[in-house]
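Visitor: Sharing a model that was predicted from the sequence below.
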Amino acid sequence: MAFIEPNGGTLARIKVVGVGGGGQNAVSSMFESGKTEGVEFIAMNTDLQALNSSLAQVRVQLGPQKTRGLGSGSKPEVGSEAASESEDEIKAHLQGSDMVFIAAGMGGGTGTGAAPIVAQISKQLGALTVGVVTKPFGFEGKRRMNQAEQGIRELREKVDALIVIPNEKLLEVVDPTMPLSHAFKVADEVVGNAVQGLSDLINSTGLVNVDFADVRTIMQDAGSALMGIGESEGDDRATKAAGMAINSPLLGVDISGSTGILIYIVGDANMTMHEVNTAARIVSDAAHEAANIIFGANIDPNIKGMRVTVIATGFDSGYRPVGIPEMPSITSDEVIKQIDSRFDKVLSDETSDDEIEDTEPTFDDDDDNDFDIEKLRKQVRKDEAERAKAQNENNEEKEEPEKPLEGEKGKSFWNFIKKSKEQ
């Protein structure tokens, strides 16, 4: 892990494009904060009234013929067609960019449908293209969530790297008494922190600076990217902030599976190089030994304490959350067959089919939707643990061989299944 000094060259030309209502709000929030200098902000929307309220320096109305400035009606296909209609104008505003961030809220019409078109144009122009998008809160409904998932799949194919921020995960890191209006504001701030971290990493002159070429090396064609943020004040703040970043609910996975990691550390005027080294070391120690790691550090007198931002890239298609084993796709019928085969070892040979005939369940095509598989797995593990304990006790006493389970014990498994189905 090397410290890279400023090369004295020109600053990278970075543009941040907010697509749709959510993206536009995020851009306005970033612009209003004044934290990201040397960056051009562009708002793109099909809703002309909303677009006119944007604080971005450049505003682009998407699909004026298609939507007549009235929005996309929450239809991604309309957003996509609108962006295609405005392709020449989009291209004109992105021309000459070194790096383009595309901020959008997935699930609506314009952000979901237009963002992939904007990303495709950006990559065609040769810019390093990074998507930073949010997924809806759970209370926004399944339809919006399904549209978001589809939009994310399409956008991932068009960008170099895609950072997805699940709004639902934000609920794990914010004050539970926070008003609803503030929850969406927090989502905008998280998007802003991701953009600010990367742009400052490249263009700001701070304690530690990195070269744009190194950022391109880690971000280009990286696929899925994940972000964690940790903030702390007081004693041992460097250790706490770094620990929070690599264990952030927003990150959600073990960074040891990443091939590229960006670390950006910001602190108040009292932050020391020792604290920077401590935080960076904690993150690098958690990463794979072969991972390409670059980091920058800066002083921001407007914040209290320290903030550590970690962006991990290069996960293969098989990455999964820490501690959750990979599980094959399986139906409830198949689960029952597997568990039944395990119970064959404990069910008595004396237990007849007649004894469990009345309790054996039947299944239909809708079972996958309402069958509590997790509860069933827990019951299986509990029964196996009790059986192992009983066997150990019998072995210690050495009085008599283990007896097979009585018929009622064998039936209890199917009784449990029946009760689960009835709940």
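Guide: Cool, got the structure.
Visitor: contacts and neighbour counts: CA atoms only from here.
Guide: Will do.
Visitor: Skipping its backbone neighbours, what lies nearest Gln115 in space?
Guide: Quick fix: residue 115 is Ala, not Gln. Val19 (6.1 Å; C-alpha to C-alpha, 6 or more residues apart in numbering).
Visitor: residue contacts, the one you found?
Guide: Going by C-alpha atoms under 8 Å, 6 or more residues apart in numbering, Val19 touches Ala43, Met44, Asn45, Ile102, Ala103, Ala104, Gly105, Thr110, Gly111, Ala114, Ala115.
Visitor: A further structure is provided below for comparison with the first:
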Amino acid sequence: MSDIAQAENFSDKTLIKVVGVGGAGGNAVNRMIAEGLQNVEFVAINTDAKDLLRSDADVKISLSDASSRGLGAGADPEKGAKAAQDHQSDIEEALKGADMVFVTCGEGGGTGTGASPLVARAARQQGALTIAVVTRPFSFEGPRRSASADSGIENLRKEVDALIIIPNDRLLDLSDRSVSVIDAFKTADSALLAGVQGITDLITMNSYIHVDFSDVTAILKDAGTALFGIGSARGEDRASQAAEIAISSPLLEASIEGAHGALLNIAGPTDLTLQEANEAAELVREAIHPEAQIIWGLALDDSYGDEVRVTVIAAGFDAKKGVESYRPADRSDVKVPQLPELHLTNGAVQYAQKPAEENPQPAHKPAAQAPAHPQQAAPQPVQTPVAPVNPVHQPAPQQAPASTAMPSSTTMPAVPSYDDATNEHAAVSRTPRIPDSELGDLDIPDFLR
């Protein structure tokens, strides 16, 4: 057998499965299938029989029983967990043989919140690299759902190698104020798609410098919290601008500063220079921990036109410190695109850009400064002979640190959409490799650019 044939056989052994748990997870799986996410197998798990009937997944697992009668978990995570326990053998059978398993759901409900930790545990016990990509609920869904989501996220965190959280409210912040509730939830589905595709493309795309499954495992195995960003740019300084967008993505729930590991993939046309790639990689290196391990890949294809895309997955944050809850430092020259609407043109995914909001308000007001010197109380004479007492030292109060305002997106105009695709929309492939002729059809959602 030739070396090329052997390499292809080894590549074929990387089996990736995406599991949608609950209603939101099932909707996300349907969106991934509709958008042509390739080289993965899809599994839908739900307690709602009607939702499961609408699923296009390869494998469907009903968690219904005599008590629920296929009507769902009633937003009760305990019911969702109990249903998953009762069907544990079915779940394990569906995940058998997987090298990597993505568990995706919308946190805060019953089935997704309660069952997803058990699904993740089953995948991990079988030796699969297990990554969860979940959403936090919108604020308008109420405090009870938000509290349930917080609890579910913590339970899920214990069962996965890496956890990526997408806050739905950030999607609203980037959307037009007139966006409907239905469109808001569709946008959440697209965000889950982007989180999964951002990692699977690193492994499945034919690349000049390839990021393989072992590279992804080195960064994401037992990583805990992970963050991802995708950026795209054209024209002058396209590579560095795309990298800036990726590391400053509005969908990042926190800063990537402090990450000890990062996966970096740079994709662009064949005229992409080594200097451009180096500039993009250097920006990512400067944004994370000084001693971080960076594994990078390079995909060259003229179907990108003048566009350069940068995908970053950061992980390995200090467990004691945790992921910082602040945004990255202000980079006023970064171009961050507004959330676009999704369209299909000649079978290719296209996005219409939204205008940036004018006159944004800073995220925080600077804290008032404390006086430099505290006032000292006047000494009082001693009236009776008593033993001398040493005066208590009064330290000067610490000056309150000023909060750093979140960088505004008004100085960051949108990046043009990639519109060079002319082929028919690719059908969902169940084969483990992507034919070279179809690579041009893959597109990454522009709202993360």
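Guide: Sure, I can see it. Source: prediction; values computed, not measured.
Visitor: returning to what we had before: tell me which residue of the second structure lines up with the residue nearest to Ala115 of the first structure.
Guide: With TM-score structural alignment as the criterion, Val19 of the first structure lines up with Val21 in the second structure.
Visitor: From Ile91 of the second structure, how far out is that match?
Guide: 11 Å (C-alpha to C-alpha, to the nearest Å).
Visitor: With Ala254 of the second structure instead?
Guide: 33 Å.
Visitor: In terms of neighbours, single out the busier of those two.
Guide: Neighbours per residue (other C-alpha atoms under 10 Å) separate Ala254 of the second structure from Ile91, with Ile91 holding more: 24 against 18.
Visitor: Double-check that the more buried one belongs to a helix.
Guide: Yes. Judged by DSSP: H, G, I helix; E, B strand; the rest coil, Ile91 of the second structure forms part of a helix.
Visitor: Let me know whether it touches Ala122 as I believe.
Guide: Yes. The pair Ile91 of the second structure and Ala122 passes the contact test of C-alpha atoms under 8 Å, sitting 7.3 Å apart.
Visitor: And what about Lys17 of the second structure, helix, strand or coil?
Guide: Under three-state DSSP, Lys17 of the second structure comes out as strand.
Visitor: burial of it, as a residue count?
Guide: 24.
Visitor: Flag every buried residue along stretch 138-147 of the first structure.
Guide: Arg144, Met145, Gln147 (16 or more other C-alpha atoms under 10 Å).
Visitor: Could you single out the nearest of the residues you listed to Pro64 of the first structure?
Guide: Closest approach between these and Pro64 of the first structure, by C-alpha to C-alpha: Gln147, at 23.2 Å.
Visitor: ok, the closest one - contacts?
Guide: Gln147 of the first structure touches Pro76, Met106, Gly107, Gly108, Thr112, counting by C-alpha under 8 Å, 6+ apart.
Visitor: For Ile299 of the first structure, state which of these is nearest.
Guide: Met106 (33.0 Å).
Visitor: and the closest residue to the closest one other than its chain neighbours, which of the three is it?
Guide: Distance criterion C-alpha to C-alpha, 6+ apart; nearest residue to Met106 of the first structure, sequence neighbours excluded, is Ala148 at 4.5 Å. With three-state DSSP as the basis, Ala148 of the first structure sits in helix.
Visitor: wait, Asn209 of the first structure sits on Ile265?
Guide: No. Asn209 of the first structure is beyond contact range of Ile265, at 10.8 Å (criterion: C-alpha under 8 Å).
Visitor: the more surrounded of the two?
Guide: Between Asn209 of the first structure and Ile265, Ile265 has the larger neighbour count (other C-alpha under 10 Å), namely 30 against 23.
Visitor: Let me know the secondary structure of that one.
Guide: From three-state DSSP, the assignment for Ile265 of the first structure is strand.
Visitor: Need the residues that contact the helix or strand harbouring Lys186 of the second structure.
Guide: When elements are assigned from DSSP states H and E, Lys186 of the second structure belongs to helix 181-204. For helix 181-204 of the second structure, contacts defined as C-alpha under 8 Å, 6+ apart pick out 24, 27-29, 31-32, 37, 39, 102, 104, 133-135, 164, 166, 168, 171-172, 210-213, 216, 228, 230, 265, 297, 311, 313, 432-434, 444-445, 448.
Visitor: Show me what the helix or strand where Lys378 of the first structure lies is packed against.
Guide: If you go by DSSP H and E, Lys378 of the first structure is part of helix 373-397. For helix 373-397 of the first structure, the helices and strands in contact under the criterion 3 or more C-alpha pairs under 8 Å, 6 or more residues apart in numbering; DSSP states H and E are helix 332-343.
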